[in-house]
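In: Fold the stuff below for me.
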Amino acid sequence: MGKPKILVIYYSTYGHVKTIAEAEVRGLQKSGTVDAELYQFPETLPGDVLEKMHAAPHDTSVPEITTELLAEADGFLVGFPTRFGVAPAQVKTFFDATGSLWSKGALLGKPMGMFFSTASQHGGQESTAFSFLPHLVHHGLIYVPLGTPSPYMYETDAIVGGSPWGGGVIAGGDGSLQPTFKEIEIAEIQGEKFAEIACKLNAPEPAKTPVASDKPASEQPASEQPASATPKPASPVKEGGRFQRFVDKFKNLFKA
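Out: The predicted structure follows:
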């Protein structure tokens, strides 16, 4: 059995989320237990609008995710900026197109974690995750939160993105704040922790041990009867030998 394949999928307008996504990949790879691949959500805005927004140039070196790739993977880490406390339209548009996967239950039982970017510490890093949970619920995906595995998440004297819901970055109102080493380290930890859980969920099932039945062997279905309860065909050789001894003994009675 090969390693579980985990996809890290991001949408990034100004590059902040992409930096965190790359850290997530490094964390997954550091575990040594999964194969990690990086993808981005397709852009839905026209180029002239993105230019007016001063968006970062589109990175053509990172392939765009497709619904077929989702079905082939064993788990996902998904990252995106918040739009008024919810996921951006680009991400929702993609998930709106996963109806065929839903109808087949193609994502049922697969793990998924999230990471985010907001302009401020109270810009929706938790509400964005919370509002996105229905997508996971309807697909039967298993939400894997981050928890608080890093001491940086307890700091109160510095701006640090991320929460128990997932890794994150504080970008500032004008996008001037770049991901700090603390936010990057938290993202790497998330990748490592996610790999552990993904491996547990994808581990092969242990062989089932037959359970002894209280019913007599004669009342049990043939498929459930122990091997000793099934009569074995008699050996012709042994049966023949026993019969011959009986005949010889019977003859000796008359000789006497």
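In: Going by C-alpha atoms from here, please, whenever you check contacts or count neighbours.
Out: OK.
In: Which parts of the stretch 51-200 of the chain are strands?
Out: With DSSP state E, counting those that start in this stretch, the ranges of strands along the stretch 51-200 of the chain come out as 75-81, 111-118, 142-143, 168-170.
In: With respect to burial, which of the ones you listed scores highest?
Out: strand 168-170 (a mean of 30; mean count of other CA atoms under 10 Å).
In: neighbouring contacts of that one?
Out: With CA atoms under 8 Å, 6 or more residues apart in numbering as the test, strand 168-170 has contacts from 16-17, 20, 115-121, 125, 159-162, 177-180, 183, 187.
In: so how far is it from its chain's centroid?
Out: From the chain centre to the centre of strand 168-170 is a distance of 23 Å (CA atoms, centre = their mean, to the nearest Å).
In: Who are the contact partners of L133?
Out: Taking CA under 8 Å, 6+ apart as the criterion, L133 is in contact with Y143.
In: what about it, distance to N202?
Out: Separation of L133 from N202 (CA to CA, to the nearest Å): 22 Å.
In: follow-up on the earlier one: ChimeraX command for the buried members of the contacts of strand 168-170?
Out: Of those, the buried ones go into a single ChimeraX selection, burial set by 16 or more other CA atoms under 10 Å:
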select :16,17,20,115,116,117,118,119,120,121,125,160,161,162,178,179,183,187
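In: Return the subset of the contacts of strand 168-170 lying in helices.
Out: Among those, DSSP state H puts H16, V17, I20, Q125, E183, A187 in helices.
In: Before we compare anything, build this one as well:
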Amino acid sequence: MSKVLVLYYSTYGHVEALAEAVAEGARSTGASADVKRVPETVPQDIATAAHFKLDQQAPVATVAELANYDAIVIGTPTRFGRISSQMAAFLDQAGGLWMSGALNGKVGGAFTSTASQHGGQEATLFSIIANLLHFGMVIVGLPYSHQGQLTLDEIVGGSPYGATTIAGGQGQRQPSAIELEGARHQGALVAGVANKIFG
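Out: From the prediction side, this is the model:
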């Protein structure tokens, strides 16, 4: 079966929770799934003062190890409708992988978090997906086979371009059951495609 990397950056833990759900979904297909994060670039004293979630259990990834996986699903919170600087700084170091074609034909996906319903979720997903396409990856989103994203019964994230959550202006809202199910669904779809290609 395939090897999946769920690579994320999370300031307050919302994207971290989605990352774990994506990995659960991937594992449900028989694939192996590792959850890793990118390095924090904010100085420790500033991150502490801003109450960043600094006790995240996922190990920090290295750029070189990306080539060891059949699929990579990337998650980051939005920063003004685009990828976070932490994730961008990490991916900017992957020029060698791009040059060598090490990720060509591998499977990719994206997920994100925003403060509000209209805070740039889809723009951020496209910001991640653009990177994956430049690496030559095959993109798997979150189709409407995840019916939860169509609900009108509650505020909910989710997009055909990837799993999402809405955190609230103060980060007070955690991913809902529907949003976590969307992340699991996307993880299973990504791994399912990778299993077919590489399994």
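In: Give me the TM-score for this pair.
Out: Superposed pair, TM-score by TM-score structural alignment, normalised by the length of structure 2: 0.95. Supporting alignment: 199 aligned residues with a CA RMSD of 1.2 Å.
In: thinking again about what came up before, the strands of the stretch 51-200 of structure 1: which one's closest to R26 of structure 1?
Out: Checking these against R26 of structure 1 by CA to CA gives strand 75-81 as the closest, at 12.4 Å.
In: any idea of the angle that closest one forms with strand 111-118?
Out: Between the axes of strand 75-81 of structure 1 and strand 111-118, defined by axes from the mean of the first three to the mean of the last three CA atoms, to 10 degrees, the angle is 10 degrees.
In: what's the average distance of strand 75-81 of structure 1 to structure 2?
Out: In this overlay with structure 2, the average offset of strand 75-81 of structure 1 from its partner residues is 0.7 Å by mean CA distance after the TM-score superposition for structure 1.
In: G140 of structure 1 contacts G109, doesn't it?
Out: Yes: the criterion here is CA atoms under 8 Å, and G140 of structure 1 meets it with G109 at 5.8 Å.
In: Aligned counterpart of F111 of structure 2 in structure 1, please.
Out: For F111 of structure 2, the aligned residue in structure 1 is F115 (criterion: TM-score structural alignment).
In: from what I can see its match touches P164, true?
Out: No: the pair F115 of structure 1 / P164 is not scored as a contact, 10.2 Å apart, by CA under 8 Å.
In: thinking again about what came up before, tell me which residues touch the match of F111 of structure 2, please.
Out: By CA under 8 Å, 6+ apart, F115 of structure 1 lies in contact with I20, L77, V78, G79, F80, G162, W165, G166, G167, G168, A187.
In: Distance check, the residue nearest in space to the middle of structure 2 against S100 of structure 2.
Out: Most central in structure 2 under CA atoms, centre = their mean is G75, positioned 2.1 Å from the mean C-alpha point. Using CA to CA, G75 of structure 2 is found at 24 Å from S100 of structure 2.
In: Mind listing what's buried along stretch 181-196 of structure 2?
Out: Quick answer for stretch 181-196 of structure 2 (16+ other CA under 10 Å): 181-195.
In: what does E122 of structure 2 align to in structure 1?
Out: Using TM-score structural alignment, the equivalent of E122 of structure 2 in structure 1 is E126.
In: who touches that match in this structure?
Out: Contacts of E126 of structure 1 (CA under 8 Å, 6+ apart): S163, W165.
In: and the residue of structure 2 most remote from its centre, helix, strand or coil?
Out: Most distant from the centre of structure 2: D45, at 26.4 Å, with distances by CA atoms, centre = their mean. Secondary structure assignment for D45 of structure 2 (DSSP: H, G, I helix; E, B strand; the rest coil): helix.
In: Contacts for stretch 38-49 of structure 2 next, please.
Out: Contacting residues not belonging to stretch 38-49 of structure 2 are listed as L7, Y8, Y9, L54, V60, A61, T62, Q86, M87, F90 [CA under 8 Å, 6+ apart].
In: can you give me the end-to-end distance of it?
Out: Stretch 38-49 of structure 2 has an end-to-end distance of 20 Å (CA to CA).
In: Could you tell me where that stretch falls in structure 1?
Out: Counting by TM-score structural alignment, stretch 38-49 of structure 2 pairs with residues 41-52 of structure 1.
In: And that stretch, how far out from the chain middle?
Out: 30 Å.
In: What's the match for V156 of structure 2 in structure 1?
Out: So, by TM-score structural alignment, V156 of structure 2 is matched to V160.
In: I'd say that match and K182 touch.
Out: Yes: V160 of structure 1 lies in contact with K182 (CA under 8 Å); the separation is 7.0 Å.
In: Pull up the overlap in contacts between the two.
Out: Common neighbours of V160 of structure 1 and K182, using CA under 8 Å, 6+ apart, are Y152.
In: Look up how far R26 of structure 1 lies from the match of V156 of structure 2.
Out: From V160 of structure 1 to R26 of structure 1 the distance is 20 Å (CA to CA).
In: now F52 of structure 2: how far from H14 of structure 2?
Out: F52 of structure 2 is 11 Å from H14 of structure 2, by CA to CA.
In: what do you get for S159 of structure 2?
Out: Separation of S159 of structure 2 from H14 of structure 2 (CA to CA): 17 Å.
In: cool, S100 of structure 2 as well?
Out: Distance from S100 of structure 2 to H14 of structure 2, by CA to CA: 34 Å.
In: ditto for R173 of structure 2
Out: 9 Å.
In: what is in contact with those two at once?
Out: Common neighbours of R173 of structure 2 and H14 (CA under 8 Å, 6+ apart) are A167.
In: residue ranges for the helices of the stretch 101-250 of structure 1, please.
Out: Along the stretch 101-250 of structure 1, the segments classed as helices by DSSP state H, counting those that start in this stretch run 125-139, 181-201, 236-255.
In: Show me the one of those helices that comes nearest A73 of structure 1.
Out: For the helices of the stretch 101-250 of structure 1, the distance to A73 of structure 1 is smallest for helix 181-201, at 11.0 Å, taking CA to CA.
In: And that closest one, what does it pack against?
Out: If you count contacts as 3 or more CA pairs under 8 Å, 6 or more residues apart in numbering; DSSP states H and E, helix 181-201 of structure 1 packs onto helix 16-31, strand 111-118, strand 168-170.
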